[in-house]
Structures are given as C-alpha cells and as structure tokens.
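K.L.:
this one's structure only:
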C-alpha cells in the first residue's frame, strides 16, 4: 500500500513539473527580429521577366534540295546526334559517283607521271601539274562526300523541338531553318532594366524570382550577363540562370517576377528600423538576438540619423547581418529568453506582427 502511495505521489509531481514547464514555455515573450544591413542592402529592385531556354537553335541543312522525310514533331525530345530530317540524296549520290570516277582517272595519271619523273623521262613542270591536279580532285571528292553526308540533319544538342518549319516534299535551300530546338539544360530568365538601375550594376548582390504557380517559393538565380548596349527603349537586357528550376516543372515562356538584392559598401551606414532602438539613461541601445540560446543582449549603439522612412542610421555598435530585436524592445530585459516571431506567415498578413 505504501509503495502504491509513493507511485501516485511521484506521478502527481511529474504532472506538476510538466505543467510548470508548459507554463514557462507559454510565458516566453514574443519579439520580432530582423537583420542589420547597409543602406543599399535595405531595398530590392524588381522587374517582370520571362523564362528562356539556355540554348535556342535554328537547325538547317548545309545543302539544297527536296526534303525526303521528317523524323520529329513539335514537342519531341531529341538527343544530340539524333537524326531530325533526311533530304533526297540522289543528286548528291550521282555527283559523288562522277567525282569518284574523275578522281580515279586523275590519280592514275598522276602516279604514272610521278614514276616517269623519278626515272627522268618527264619535266618538273609536268610533275607539278599532275601533283596539283591530284590535290584539286581530292578536295573535290571530299566535298562531294561531305555534301552527301549533309543530306542527313542531326540534332546538335539535347533538347526539345520548339517548332517545325517544313514538311517532307518541300524543297529548301542551304541555311534555311528546318526546326528550332531549345536546350534541356538549366532554364534562364530574361529581364530588361532601366538606365538608372544599370548604373548600379556593381552593387547588385543576390537574385531570385517568384512564380504565381509556386506562391510560397523563391527560386535563386545567378547572373549570366548584362548587355552593355541599351535597346531601342533605352533598357538593358539582363540574363540570369535558374539553379533548380528544371526540377519543379518550370519551362521556357513562363512569366515571373525577378528581385535583385542590393549589396551595401563599407562606407554606407548600418540601417535598422527605428522600433529597434530605445533610450536608457540618455543612451541609445538595441537588443541583439542570440539564435542558439534564444536570449537577448543589450548593447549600446551610436545613433547617427533618424530617417523619414521608418529607419535610422547607426554609426557604431552594430555589425552588418547581426540579428536584432525590431519590435517588443520595451517588454524585455537584458539576458531574457525570448521567442522570435516568424518573419511572415499566412496568418501574419503584411508582416504586421
């Protein structure tokens, strides 16, 4: 009986302890946190864009003639080296046969003259003519072989058939596009920026884009190039490459919104929200949030300037990318354990909390 009472008492103490822990957890002060950044890094540039294939190629025959057969349709996936179309080869087969016969005759004559020259029975001029004639017919024979081989059209890259311009039976000229292929590599994004933003290109930091199809995701981008010449609308073309777009079904032709995070320089002041600073005994302080411990540290800073956009400039006491408490500073004290609010959630519309 005594053992039973001890077990009941232990269980009650455990429940009391759990309740105490739950109460302690629920009593944590919630605060909003943010990152101290340089002035330029406080804002983004945003531009509408469109996804593009990394490679977009028009494929054409190098010879002229009627198309005998088309092996692909729009939307087909092709591998590099796969046959796309076949031109009627009969004219080029005839040409090769005639050139081969001519080559055999000139080669035989050249070998005979070379033998006579070695024996001293012909002139050096005749020998040179025979040698040059053989070189010319050899080049002509190789060209005929190449032309016959060029009656077959192969895919130059892995990708998809975007459009098919001609059908079997049509006669096409050399260089006329037969199909267009876009590569199956990493998808790229194209935007056009204004001249004023082009002058800030050295301060471009990171890039990402969003899609209406994936409202909760940000897709990181890497810069491919920025054109140095403005177009007719005085805009500068920027090309960016998606790092993981191919895995999520993003294809060329989709509209997107591209964001450019600006990077600050060492000469620019640290900018934080004015709600992050508070006064104590005529001195300005902020709270540094320690992510590992979940506690805050009170730190003195030097306030340089109060701006009209809800931010203030700090000249001393803060480093770039340090995490600070941006709301709730009057409800906490140095060393207190707090809980950071998520930046934005579906229930925190507009990030007002």
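P.N.:
Happy to help now that I have it. This structure is a prediction, so every number in the text was calculated from the model and none was measured.

K.L.:
rest of the way, CA atoms for contacts and neighbours
P.N.:
Fine.

K.L.:
now do the contacts for the residue most central in space within the chain.
P.N.:
Nearest residue to the geometric centre of the chain (CA atoms, centre = their mean): residue 241, 1.5 Å. The neighbours of residue 241, taking CA atoms under 8 Å, 6 or more residues apart in numbering as the test, are 54, 186, 187, 188, 189, 221, 222, 223, 224.

K.L.:
just give me the neighbour total for the fourth one.
P.N.:
Looking back up the chat, that one is residue 188. Neighbourhood size, residue 188 [other CA atoms under 10 Å]: 23.

K.L.:
try the third one
P.N.:
As a burial measure, the neighbour count of residue 187 was computed by other CA under 10 Å and equals 21.

K.L.:
do the second one as well
P.N.:
By the measure other CA under 10 Å, the count of residues near residue 186 is 18.

K.L.:
max-length strand in this structure?
P.N.:
For the chain, the longest strand by residue count, based on DSSP state E, is strand 214-226.

K.L.:
what packs against it?
P.N.:
strand 204-211, strand 235-242 (3 or more CA pairs under 8 Å, 6 or more residues apart in numbering; DSSP states H and E).

K.L.:
may I have the secondary structure class of residue 128?
P.N.:
helix (DSSP: H, G, I helix; E, B strand; the rest coil).

K.L.:
distance check, it against residue 111.
P.N.:
Going from residue 128 to residue 111 by CA to CA, to the nearest Å gives 12 Å.

K.L.:
re earlier: with distance to residue 43 added, can I get the contacts of residue 241 in a markdown table?
P.N.:
Below are the contacts of residue 241 laid out as a markdown table (distance: CA to CA, whole Å):
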| residue | distance to residue 43 |
| --- | --- |
| 54 | 29 |
| 186 | 28 |
| 187 | 26 |
| 188 | 24 |
| 189 | 21 |
| 221 | 18 |
| 222 | 19 |
| 223 | 19 |
| 224 | 22 |
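
K.L.:
for residue 151, state which of these is nearest.
P.N.:
residue 54 (27.9 Å; CA to CA).

K.L.:
secondary structure class for the closest one?
P.N.:
Following three-state DSSP, residue 54 is assigned to coil.

K.L.:
on contacts alone, who are the packing partners of the longest helix out of those in the chain?
P.N.:
Looking across the chain with DSSP state H, the single longest helix is helix 90-119. Where contact means 3+ CA pairs under 8 Å, 6+ apart, helix 90-119 is packed against helix 124-149.

K.L.:
try this one side by side with the last:
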C-alpha cells in the first residue's frame, strides 16, 4: 500500500514538472514571436523611396492648336451715292483686279446738278476776270500822280479778291458734283474674288440701303489665325515657323511664318491671338477653312521639370514630394507644359532637390529611417 502511494506521488510530481516546462517553453516561444514581430515592424518603417533630381532645363516642345484660315482682306462693297443699278459686270465667283469696273449706277439728277454747277462756275469766272481787269487798269492809272484816288484802288482790289473767292468756291462745287458722278462707277478695291452678289439691274442702291452690292475677299493671300493659351504666351517668338493641315485636303502639310500677334491677352478666354500670312497664288487654299496648327515653342528661360508620375494631385492641391537628407517635404506646385514623360512645374524648388518618383498621400512629411 505504501508502495502504491509513493508511486502515485512520483507520478504527480512528474506531471507537475511537465506542465511547468510546457508553460516555460510556451512563454519563451511567445517572447520569440513578439520579438520577431517587433523586428518586422521596424523593418516596415525602414523604407526607401526612389527619387530623382529635379531637372532645370529649357527644352523645345511642340503643341497642336486649332486655327482658321481667313481672307487677308474682306470687304462689303456699297454704293456711296444713291442711284439705280444700270449695269452689272461681275457675278459670284468671278476673280477681279484692283480698279476693275464691277457695276454702274445711274442718277440723272446728279448729272443735272453737275451741269448747273459747271455753268455757275463759268459765270463766276467771268465776273472774276472782269474785276481783275478793272483792278489792273486802276493800278496802271494810279502810276500818274492824282489820276486815281487810293480809296478807289482799294475798292477795286477788294472786288477782285471777292470775285476770286467766289470763283474758287464755285470751282470746288463743280469738282464735288463731278466726284459724285465718279461714285456711280463701282470698282474693285483690290485683287480678289466676288463671294456674294446681292442686287440686280434696276435695283435702288445707295446710302439709304443697308445691303451691300457685293461681298469681296482677297484670295491670293490668307491669314491663319489662332488663339494660343496663356501658359504658352511667353514662348512666342517673332518669325516663328508653323505647319498646318486642313480637313479638306488630308495628307497635305502647309508651312507658314508668324507675322504678328495681338500683343495682349484676350480678357475673355485668356489667350494670345497669333496671325500667320499665307501666300496662296494658285488658290489651293480657301478662306474659311479650319486648320490644325503645330507650333514648336521654347521658354525664354529654363524652368523646373519632373517625371510626370512624380506630380501628386489631391483634393487639397497639386504637390511634389522632395527627399533631401532623408527628409520628406511636400511642395505645392502648378503644372505647366507636358513633354513625353516630363512635366513642367512651378513652385518653391531648387536645382539640388530630389523628387520622389512615385508619391502617395500616405507618405508623411518628416525624416525617414534608413
């Protein structure tokens, strides 16, 4: 019996020791796991962010903008005086030369006015000649002492001068009537093409009508006009070349050179208007066509450029993340031009800055552990 109890006591002690050893091993195992997890956490914090230096360069870049081809000169041809259309010599689509006769008006009362003014001019001229002869005779007679009173000589001179003034006025009136008659002949102001004809023979034309006789445009020279966005305005240079295409002639490319700019930004759309003179002697191009223009531009001074994927766009703004001496900083920037994989940025940057290539909002500012 005693022997049995002794055996049972030994068995209990063994079990107790086994349990204690199990707890010790479990505790050590837990500490090892916790230590391993702590090391992993430290390893997570010790990260490296790929970064590249900011580029301070001045590259040439190309943009494509829509434009419009317009006639170099375009006018509405009106009749300066009132009259009936007597003859029409051109029609829509006719090409004309400067000074070519387009139409003739008739106004009989204008011819009568001219004849009346001409007759009056002749009468006044005769009066002037008579007054001049009278004055000349008195001057000759006055050479004899006491033959002519001074007051008589002055009166004759005054009469002659008055007659001369009346003659000059009458002659100007006659010239006016003659000039009005010339306005009955409608001529082309420049070389071009008649784009529209609005009246027919017998129609009343003149100052009382708001309808022009013809619409005329210059076709051998065109204006290529485009609006350049504000961010590119400082890159424009005089004599800048351009190439353009039009939808009506696919596959063809045309060349032009910058002729003039508006000089100021348009207040409505914040753009700069550019004009290119396009020679068109063969009439291959048509005024009114829409064109797509390619321009090669370059800033006047170098600017900062970064990888396009380095720009972080968030709800609070646009940023890049700099990494200098293991310190991350968020720099607010505004975007400029995009060129392949590069983007122009403007902000508080320096040439020594390194930019994180793949930024994210989870990256916090401050020093990072290596």
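P.N.:
Received the coordinates, thanks. These numbers come from a predicted model, not from an experiment.

K.L.:
superposing both, give me the TM-score.
P.N.:
The TM-score (TM-score structural alignment, normalised by the length of the first structure) is 0.60; 239 aligned residues with a CA RMSD of 3.1 Å.

K.L.:
quick one, the longest strand of the first structure and strand 235-242 angle?
P.N.:
Counting by axes from the mean of the first three to the mean of the last three CA atoms, to 10 degrees, strand 214-226 of the first structure lies at 120 degrees to strand 235-242.

K.L.:
quick one: strand 214-226 of the first structure to the second structure mean distance?
P.N.:
In this overlay with the second structure, the average offset of strand 214-226 of the first structure from its partner residues is 2.0 Å by mean CA distance after the TM-score superposition for the first structure.

K.L.:
what sits against the nearest residue to residue 180 of the first structure once chain neighbours are set aside?
P.N.:
Spatial nearest neighbour of residue 180 of the first structure, excluding adjacent residues (CA to CA, 6 or more residues apart in numbering): residue 58 at 4.3 Å. Taking CA under 8 Å, 6+ apart as the contact definition, residue 58 of the first structure lies against 177, 178, 179, 180, 181.

K.L.:
state the distance from whatever residue of the second structure lines up with residue 254 of the first structure to residue 72 of the second structure.
P.N.:
Under the alignment (TM-score structural alignment), residue 254 of the first structure pairs with residue 289 in the second structure. According to CA to CA, residue 289 of the second structure stands 13 Å off from residue 72 of the second structure.

K.L.:
those two: who's more crowded?
P.N.:
With neighbours defined as other CA under 10 Å, residue 289 of the second structure and residue 72 compare such that residue 72 has more, 18 against 15.

K.L.:
map the more buried one across to the first structure for me.
P.N.:
Superposed on the first structure with TM-score structural alignment, residue 72 of the second structure falls opposite residue 54.

K.L.:
quick one, what contacts that match?
P.N.:
With contacts defined as CA under 8 Å, 6+ apart, residue 54 of the first structure is in contact with 182, 183, 184, 185, 186, 187, 188, 241.

K.L.:
and it, how close does it get to residue 64 of the first structure?
P.N.:
Distance from residue 54 of the first structure to residue 64 of the first structure, by CA to CA: 30 Å.

K.L.:
try residue 193 of the first structure
P.N.:
For residue 193 of the first structure, the distance to residue 64 of the first structure - CA to CA - is 43 Å.

K.L.:
now swap in residue 259 of the first structure and tell me
P.N.:
From residue 259 of the first structure over to residue 64 of the first structure (counting by CA to CA), the distance is 48 Å.

K.L.:
strands of the stretch 201-350 of the first structure, residue ranges please.
P.N.:
204-211, 214-226, 235-242, 255-262, 270-273, 278-280, 283-290, 295-300, 302-306, 311-316, 323-327, 338-340 (DSSP state E, counting those that start in this stretch).

K.L.:
residue 167 of the first structure: neighbour count?
P.N.:
Residue 167 of the first structure has 16 nearby residues by other CA under 10 Å.

K.L.:
residues contacting the closest residue to it other than its chain neighbours?
P.N.:
In this structure, residue 167 of the first structure finds its nearest non-sequential neighbour in residue 70, 6.5 Å apart by CA to CA, 6+ apart. Residue 70 of the first structure makes contacts with 84, 85, 86, 167, 168, as judged by CA under 8 Å, 6+ apart.

K.L.:
what's residue 70 of the first structure aligned with over in the second structure?
P.N.:
So residue 70 of the first structure corresponds to residue 88, using TM-score structural alignment.

K.L.:
give the aligned equivalent of residue 115 of the first structure in the second structure.
P.N.:
Residue 115 of the first structure maps onto residue 133 in the second structure, by TM-score structural alignment.

K.L.:
gap between its match and residue 161 of the second structure?
P.N.:
12 Å.

K.L.:
swap in residue 189 of the second structure?
P.N.:
Look at residue 189 of the second structure and residue 161 of the second structure: by CA to CA, they are 41 Å apart.

K.L.:
can you check residue 101 of the second structure too?
P.N.:
Residue 101 of the second structure is 42 Å from residue 161 of the second structure, by CA to CA.

K.L.:
same check, this time on residue 244 of the second structure
P.N.:
68 Å.

K.L.:
repeat for residue 237 of the second structure
P.N.:
Counting by CA to CA - residue 237 of the second structure and residue 161 of the second structure are separated by 63 Å.

K.L.:
again, but for residue 30 of the second structure
P.N.:
Taken as CA to CA, the span from residue 30 of the second structure to residue 161 of the second structure is 132 Å.

K.L.:
these two - which one has more neighbours?
P.N.:
Using other CA under 10 Å, the more surrounded residue of residue 30 of the second structure and residue 161 is residue 161, with 15 against 12.

K.L.:
can you tell me what that one aligns to in the first structure?
P.N.:
Checking TM-score structural alignment: residue 161 of the second structure goes with residue 128.

K.L.:
over to residue 253 of the second structure?
P.N.:
Match for residue 253 of the second structure (TM-score structural alignment): residue 218.

K.L.:
need the contact list for that match.
P.N.:
Contacts for residue 218 of the first structure (CA under 8 Å, 6+ apart) come out as 208, 209, 210.

K.L.:
distance of the second one from residue 50 of the first structure?
P.N.:
It refers to residue 209 of the first structure. Taken as CA to CA, the span from residue 209 of the first structure to residue 50 of the first structure is 10 Å.

K.L.:
next: residue 269 of the first structure.
P.N.:
Applying CA to CA to residue 269 of the first structure and residue 50 of the first structure gives a distance of 35 Å.

K.L.:
have a look at these two and say which one is more surrounded.
P.N.:
The neighbour comparison of residue 269 of the first structure against residue 50 (other CA under 10 Å) goes to residue 269, with 22 against 16.

K.L.:
residues in contact with the more buried one?
P.N.:
Residue 269 of the first structure touches 38, 39, 313, 314, 315, counting by CA under 8 Å, 6+ apart.
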